[in-house]
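Enquirer: Below are the sequence and a predicted model for it; my questions follow.
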Amino acid sequence: MKITRAAEERHVLTVTVDNEAGILARIAGMFTARGYNIDSLTVADITDNHAVSRITIVTHGPQNVVDQIRHQLERLVPVHKVVDLTENGPYVERELALIKVAGTGEKRVEALRVAEIFRARPVDTTTESFVFELTGAPDKIDSFVALMRELGLVEVGRTGIVGMIRGASEA
């Protein structure tokens, strides 16, 4: 039985791992071997001594599949902790995007106006183009990119999602 995307749930997983060569390949390989899709993947060193990294993975699947993913990740060495932010109450997620828009005249003026509304910051400007920096929820970035398509969108680069549990407790 094939499961449709509508029957699947979006999950944001954070994985704390030893920062060593090959761990990201092992995690990606686990997803590939089992036919799971990764919608977004970000990795960054999170300690002063560069010993630990945090990986944020966004995936879709029915709850039983996401539970299986979590358990399989927990069994990988050197994984310290796997947290499904989606299941742990309210959390914050953000993404960074660089959006290049080319245009002159009214389209250029309109691109600047829309960027101001979205709080996108121009980080590079020429007489023919802008590169805007935008941080926010993925839906906000999607909306901004859709509007920029009509105004001369040239290129989009996105970091992927980073998420964190709200409040004082650590995930």
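Expert: Cool, got the structure. Residues are numbered from 1 along each chain as shown.
Enquirer: switch to C-alpha atoms for all contacts and neighbour counts from now on
Expert: Will do.
Enquirer: For this protein, identify the residue most remote from the centre.
Expert: The outermost residue of the chain relative to its centre, with distances by Cα atoms, centre = their mean, is residue 105 at 33.7 Å.
Enquirer: Go through the top strand by length along the chain and flag the buried ones.
Expert: With secondary structure taken from DSSP state E, the chain has its longest strand at strand 91-102. By 16 or more other Cα atoms under 10 Å, the buried positions in strand 91-102 come out as 93, 94, 95, 96, 97, 98, 99, 100, 101, 102.
Enquirer: this is the comparison structure:
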Amino acid sequence: MKIAEQQGERHVLTVTVDNEAGILARIAGMFTARGYNIDSLTVADISENHQVSRITIVTHGPPAVIDQIRAQLERLVPVHKVIDLTEMGAHVERELALVKVTGKGDTRVEALRVADVFRAKVVDTTTGSFIFELTGAPDKIDSFVVIMRELGLVEVGRTGIVGMMRGAEGA
């Protein structure tokens, strides 16, 4: 499938799986084998007994491709459940970033001012640099990084997106 055909709506998928060796490789391999791109991927243990994990995948594609991805994920063992948060409706997405910025004098002051506007927290500082911690929607983090590029951006580390449906019911 050509890249142009894959362009389409952005979808956030949550996949509940048994926490066992190789499942992440199988899922990533499924995407690779079919030429689908993963924009963001996060995995975390979500059960008290460490037997279940939740994988959050952000991908793009037209509806037919997204339906195919869901169907193929659902066929994988040990996948328990696949939910497309985008199709389900209102949901919350968040990401964490660590952003290292260097600077002296006015540039340093401006970096701190911008960080305050974005509610970024200083988690490390030296006489020549800061590391900011920032959480929020991916667009907020993108905007912060763009501004910091002009102020001495050195490095960015991002966790990837996690998402959850709004309301009282669980996925």
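Expert: Perfect, I can see it now. Quick caveat: nothing in here was measured; it's all calculated off a predicted structure.
Enquirer: Mind checking how well the two chains overlap by TM-score?
Expert: The TM-score (TM-score structural alignment, normalised by the length of structure 1) is 0.97; 171 aligned residues with a Cα RMSD of 1.4 Å.
Enquirer: In CSV: the buried residues of strand 91-102 of structure 1, plus distance to residue 51 of structure 1.
Expert: Shown next, in CSV, are those (distance: Cα to Cα, whole Å):
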residue, distance to residue 51 of structure 1
93, 24
94, 24
95, 24
96, 25
97, 28
98, 29
99, 33
100, 35
101, 39
102, 42
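Enquirer: Show me which of these is closest to residue 129 of structure 1.
Expert: For those, the closest approach to residue 129 of structure 1 (Cα to Cα) belongs to residue 102, at 4.1 Å.
Enquirer: Look up the closest residue to the closest one, ignoring the ones flanking it.
Expert: If the residues on either side of it in the chain are set aside, residue 102 of structure 1 comes closest to residue 129, at 4.1 Å by Cα to Cα, 6 or more residues apart in numbering.
Enquirer: Residue 13 of structure 1 too?
Expert: Residue 13 of structure 1's closest residue in space is residue 84 (Cα to Cα, 6+ apart), at 4.4 Å.
Enquirer: if I pick the one you found, what's in contact with it?
Expert: For residue 84 of structure 1, the contacting residues are 11, 12, 13, 14, 70, by Cα atoms under 8 Å, 6 or more residues apart in numbering.
Enquirer: and the angle from the helix or strand hosting residue 106 of structure 2 to strand 91-102?
Expert: For residue 106 of structure 2, the enclosing helix or strand under DSSP states H and E is helix 105-117. Going by axes from the mean of the first three to the mean of the last three Cα atoms, to 10 degrees, helix 105-117 of structure 2 is angled at 170 degrees with respect to strand 91-102.
Enquirer: mean shift between helix 105-117 of structure 2 and structure 1?
Expert: For helix 105-117 of structure 2, the mean deviation from structure 1 after alignment is 0.2 Å (mean Cα distance after the TM-score superposition for structure 1).
Enquirer: contact partners of that helix?
Expert: 101, 102, 121, 132, 144, 148, 151.
Enquirer: Correct me if wrong: residue 7 of structure 2 contacts residue 63.
Expert: No: in this structure residue 7 of structure 2 lies outside contact range of residue 63 using Cα atoms under 8 Å: 10.3 Å.
Enquirer: Please enumerate the helices of structure 2.
Expert: Assignment of helices within structure 2 using DSSP state H yields the ranges 3-6, 23-34, 63-75, 85-88, 105-117, 138-149.
Enquirer: so which of those comes closest to residue 42 of structure 2?
Expert: Using Cα to Cα, these put helix 23-34 closest to residue 42 of structure 2, at 10.0 Å.
Enquirer: who does the closest one touch, helix- and strand-wise?
Expert: Judged by 3 or more Cα pairs under 8 Å, 6 or more residues apart in numbering; DSSP states H and E, the packing partners of helix 23-34 of structure 2 are helix 63-75.
Enquirer: list the helices and strands the helix it packs on packs on?
Expert: Applying 3+ Cα pairs under 8 Å, 6+ apart, we find helix 63-75 of structure 2 packed against helix 23-34, strand 79-84.
Enquirer: For the residue nearest to residue 102 of structure 1, the count of nearby residues, please.
Expert: 18 (other Cα atoms under 10 Å).
Enquirer: now the helices of structure 2 in TSV, with distance to residue 49 of structure 2?
Expert: What follows is these, written out as TSV (distance: least, Cα to Cα, whole Å):
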stretch	distance to residue 49 of structure 2
helix 3-6	38
helix 23-34	18
helix 63-75	23
helix 85-88	26
helix 105-117	39
helix 138-149	31
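Enquirer: Compare the ones you listed and give me the one nearest residue 50 of structure 2.
Expert: Of all the helices of structure 2, helix 23-34 comes closest under Cα to Cα, at 14.4 Å.
Enquirer: so how far does that closest one sit from its counterpart in structure 1?
Expert: Averaged out, helix 23-34 of structure 2 is 0.3 Å away (mean Cα distance after the TM-score superposition for structure 1).
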